[in-house]
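*Asks:* pasting the sequence and the predicted model now:
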Amino acid sequence: MSISISDLVTVRSRHPEAIAEAAARRPRRPLLDGRGRLLIVAADHPARGALAVGGRRLAMASRADLLERLCLALSRRGVDGVLGTADILEDLLLLGALDGKVAMGSMNRGGLAGAAFELDDRFTGHRPRDIARLRLDAGKLLLRVDYADAGSAATLLAAARTVDAMARLRLPVFVEPFLCRRTGGRVVNDLSAEAVTTAIAVASGLGGTSAYTWLKVPVTENPDDMAAVMETSTLPAVLLGGDVSAAPGTQEAAYESWRKALRLPTVRGLVVGRSLLYPARGGVAEAVDTAVSLL
């Protein structure tokens, strides 16, 4: 699909109301279809300043290229929807690419990648009322906790109140929890079995009800630990897939780890971004079709 940035800019500048109109008439679907599985393509990285893929620092900077990749991914059989910030979801709304798809709004993008305040994951994206107003199907929040950073308490509180607000609106909220630490000035997520287990336990207890809460969890550094880790909660979960290295065997190893984890009883699908949109080898369609086959 060829994307005309000029056409999008014309609509945005002359008819901004077209976004709300497109949202109001968008055909919707249940979060889970008859398969009971979910494959969501993630594209909320740019709003956090995370534009790099592999060794390409600005790989996600071209909006036309990103939208073309997203439209191709959404056109593939078995892809259920997309996770994005307002600007990206609204471009896709205007293009008609979200018809009959799950549209998931990304809620806290304030912890900019590499910033001194990176762990201050403020809710600068979709608010619960925005997700309801635009008839989106779910929201997602990032919950990074550093035991050495007192500011993590404010992040926990904000996340809990957002879980409450989403539950009042009867909207699913996907919580992506990590225990993390700063190493050499960089924020590093701890993917050990103990850390992921603890993060799941903390995330599961947020808010006054967990009725509408899903978990978005990483595969542990040792994939064989996932069975025990996922026994921590009865909340439905999806696996997240980050950037995949171009090193030989890395992409295949990631797919195999997803395949094994998808057999676990609480795991209901995948939310994958850069490794499908910018695969280390092959094209978008091939990477997406491989992910679909894992389900």
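*Replies:* Everything's here; your move.

*Asks:* contacts and neighbour counts: CA atoms only from here.
*Replies:* Noted.

*Asks:* pretty sure A199 sits against V175.
*Replies:* No. Contact criterion Cα atoms under 8 Å: A199 and V175 do not qualify, at 10.3 Å.

*Asks:* got the contact list for G151?
*Replies:* By Cα atoms under 8 Å, 6 or more residues apart in numbering, the contact list for G151 reads 119-120.

*Asks:* quick one: list the elements packing against the helix or strand encompassing D164.
*Replies:* For D164, the element it lies in under DSSP states H and E is helix 152-168. Under the contact criterion of 3 or more Cα pairs under 8 Å, 6 or more residues apart in numbering; DSSP states H and E, helix 152-168 touches helix 128-133, strand 138-145.

*Asks:* after that helix, which helix or strand is next?
*Replies:* From helix 152-168, the next helix or strand downstream (DSSP H and E) is strand 173-183.

*Asks:* now do the buried residues in that following strand.
*Replies:* Within strand 173-183, the residues that count as buried by 16 or more other Cα atoms under 10 Å are 173-181.

*Asks:* may I see the buried residues of the helix or strand just after it?
*Replies:* Per DSSP H and E, the first helix or strand lying C-terminal to strand 173-183 is strand 186-189. The neighbour-count check on strand 186-189 (16+ other Cα under 10 Å) flags 187, 189 as buried.

*Asks:* tell me who's in contact with Q251.
*Replies:* Per Cα under 8 Å, 6+ apart, neighbours of Q251: 244-245, 280.

*Asks:* which stretch of helix or strand covers the residue nearest to A97 when sequence neighbours are not counted?
*Replies:* In this structure, A97 finds its nearest non-sequential neighbour in C71, 6.2 Å apart by Cα to Cα, 6 or more residues apart in numbering. If you go by DSSP H and E, C71 is part of helix 63-75.

*Asks:* single out the most deeply packed of the helices and strands packed on helix 152-168.
*Replies:* Among the helices and strands packed on helix 152-168, strand 138-145 has the highest mean neighbour count (mean count of other Cα atoms under 10 Å), at a mean of 24.

*Asks:* host element of the spatially closest residue to N108 that is not a sequence neighbour?
*Replies:* Closest residue to N108 apart from its sequence neighbours, by Cα to Cα, 6+ apart: F123 at 3.8 Å. For F123, there is no enclosing helix or strand under DSSP H and E.

*Asks:* and the comparison structure, right after this:
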Amino acid sequence: MSPDVRDLVRIRAEQPGSIAERAAARRVPAGLTGSTGRLFLVAADHTARGALRAGDDPTAMGNRFRLLERLATALSRPGVDGVLATPDIIEDLLLLGALEDKVVVGSMNRGGLAGTSFEIDDRFTAYDADALARMGLQGGKMLLRIDPDDPATAPTLAACAAAVGDLAAHGLMAMVEPFISHRVDGRVRNDLAADAVVRSATVAAGLGWTSAHTWLKLPVIDDMDAVLAATTLPVVLLGGEVAADQDAQFALWQKALDNPQVRGMVVGRSLLYPPDGDVASAVDAVVEMM
């Protein structure tokens, strides 16, 4: 990679125009699938929402240089098609030369900061559709947590619907990550029961004036058949938290990947911070599944 990560601050301070130049010159992929025939993205948009935990370490993702090193390792492995991240991380990776020929999906709504009273109010504080198109990225991702008891759900729904339409107007993928959520002891918790995941998927699929460019990013649960039967949209699997039993987690992913409706995976902390610390091996194991 070039430049070295130690030079990033200097380049940002002295040559900020380099970011737009690198974006304009980047080689972009021909489509949304790679060598496996599916889409495999590494996710790194957690930090902009203040979610830094990985496994037992509450601030694992807080060291940006270590995060970038792990991302660069993951992106260099055969079978990894690209990355899902916020502007700051994508721009670092651009400067590092790590995004050539990669599918790059920009994270859009990061305003629902983890652990806050306004967490469900997921305002669009990162990319919009115009910026994604201007930067030559392949799509935008949005988080949609539906809390039946929180009125902030309604404006988030409306904002996501508008974003789906704006992305479609540019011919860009809209990746929607929906959940039914509730506050438990003051903290937002996602309901992973099959009926809740099905309900969230059906709501997300109907957002916007067209669903032609919409993909759903859904959690892996035991009853994936019921979840996948709820939609005809392409589905990518959400990797989720770092698991203590990685073998069991991988087995659950493999079972879900056997369904042809699953068009790929988006995995973040589980691969970037595996229990044994071996990023390359964790990534290679998922590529083998796909």
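*Replies:* Cool, the structure landed. On a predicted model such as this, the values are computed, not experimentally measured, just so you know.

*Asks:* care to give me the TM-score?
*Replies:* TM-score for the superposed chains, counting by TM-score structural alignment, normalised by the length of the second structure: 0.97, backed by 289 aligned residues with a Cα RMSD of 1.3 Å.

*Asks:* now do the contacts for the residue nearest to N108 of the first structure.
*Replies:* Shown in contact with F123 of the first structure (Cα under 8 Å, 6+ apart): 107-110, 158.

*Asks:* still touching in the second structure? Go through those residues.
*Replies:* Listed in the original numbering, the contacts of F123 of the first structure still in contact in the second structure are 107-110, 158 (both residues aligned by TM-score structural alignment, their matches' Cα atoms under 8 Å).

*Asks:* from those, which land in helices?
*Replies:* A158 (DSSP state H).

*Asks:* for ChimeraX, what selects the buried ones among the kept ones among the contacts of F123 of the first structure?
*Replies:* To isolate the buried ones among those in ChimeraX, judged by 16+ other Cα under 10 Å, type:
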select :107,108,109,110,158
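
*Asks:* ok, which stretches of the stretch 1-150 of the first structure are helices?
*Replies:* 5-14, 17-25, 63-75, 86-95, 128-133 (DSSP state H, counting those that start in this stretch).

*Asks:* circling back to that earlier point, what comes up buried for the helix holding D164 of the first structure?
*Replies:* Buried residues in helix 152-168 of the first structure (16+ other Cα under 10 Å): 152, 155-156, 158-160, 162-167.

*Asks:* neighbouring contacts of that helix?
*Replies:* 119-123, 128, 141, 143-146, 172-173, 206-213.

*Asks:* distance from that helix to the second structure after superposition?
*Replies:* Superposed on the second structure, helix 152-168 of the first structure shows a mean distance to its aligned partners of 0.5 Å (mean Cα distance after the TM-score superposition for the first structure).

*Asks:* in the second structure, what stretch matches that helix?
*Replies:* Counting by TM-score structural alignment, helix 152-168 of the first structure pairs with residues 153-169 of the second structure.

*Asks:* and if you look at stretch 251-260 of the first structure?
*Replies:* Stretch 251-260 of the first structure maps onto residues 246-255 of the second structure, going by TM-score structural alignment.

*Asks:* once aligned to the first structure, how far is the matching stretch on average?
*Replies:* Following the fit onto the first structure, the mean deviation recorded for stretch 246-255 of the second structure is 0.9 Å by mean Cα distance after the TM-score superposition for the first structure.

*Asks:* returning to that earlier point: as CSV, the helices and strands packed on helix 152-168 of the first structure with distance to L58 of the first structure would be great.
*Replies:* CSV is the format used below for these (distance: least, Cα to Cα, whole Å):
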stretch, distance to L58 of the first structure
helix 128-133, 29
strand 138-145, 22
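
*Asks:* out of these, nearest to R29 of the first structure?
*Replies:* Closest to R29 of the first structure of these is strand 138-145 (Cα to Cα; 11.8 Å).

*Asks:* the helix holding C71 of the first structure - contacts with which helices or strands?
*Replies:* Applying 3+ Cα pairs under 8 Å, 6+ apart, one finds that helix 63-75 of the first structure contacts strand 38-42, helix 86-95, helix 274-277, helix 284-294.

*Asks:* what's the average distance of the second one to the second structure?
*Replies:* Compared with the second structure after fitting, helix 86-95 of the first structure deviates on average by 0.3 Å (mean Cα distance after the TM-score superposition for the first structure).

*Asks:* also the longest one?
*Replies:* Relative to the second structure, and after both are superposed, helix 284-294 of the first structure has an average distance of 0.6 Å to its aligned residues, where the measure is mean Cα distance after the TM-score superposition for the first structure.

*Asks:* so where is that helix in the second structure?
*Replies:* Counting by TM-score structural alignment, helix 284-294 of the first structure pairs with residues 279-289 of the second structure.

*Asks:* tell me the buried residues in the matching stretch?
*Replies:* By 16+ other Cα under 10 Å, the buried positions in stretch 279-289 of the second structure come out as 279-280, 282-284, 286-287.
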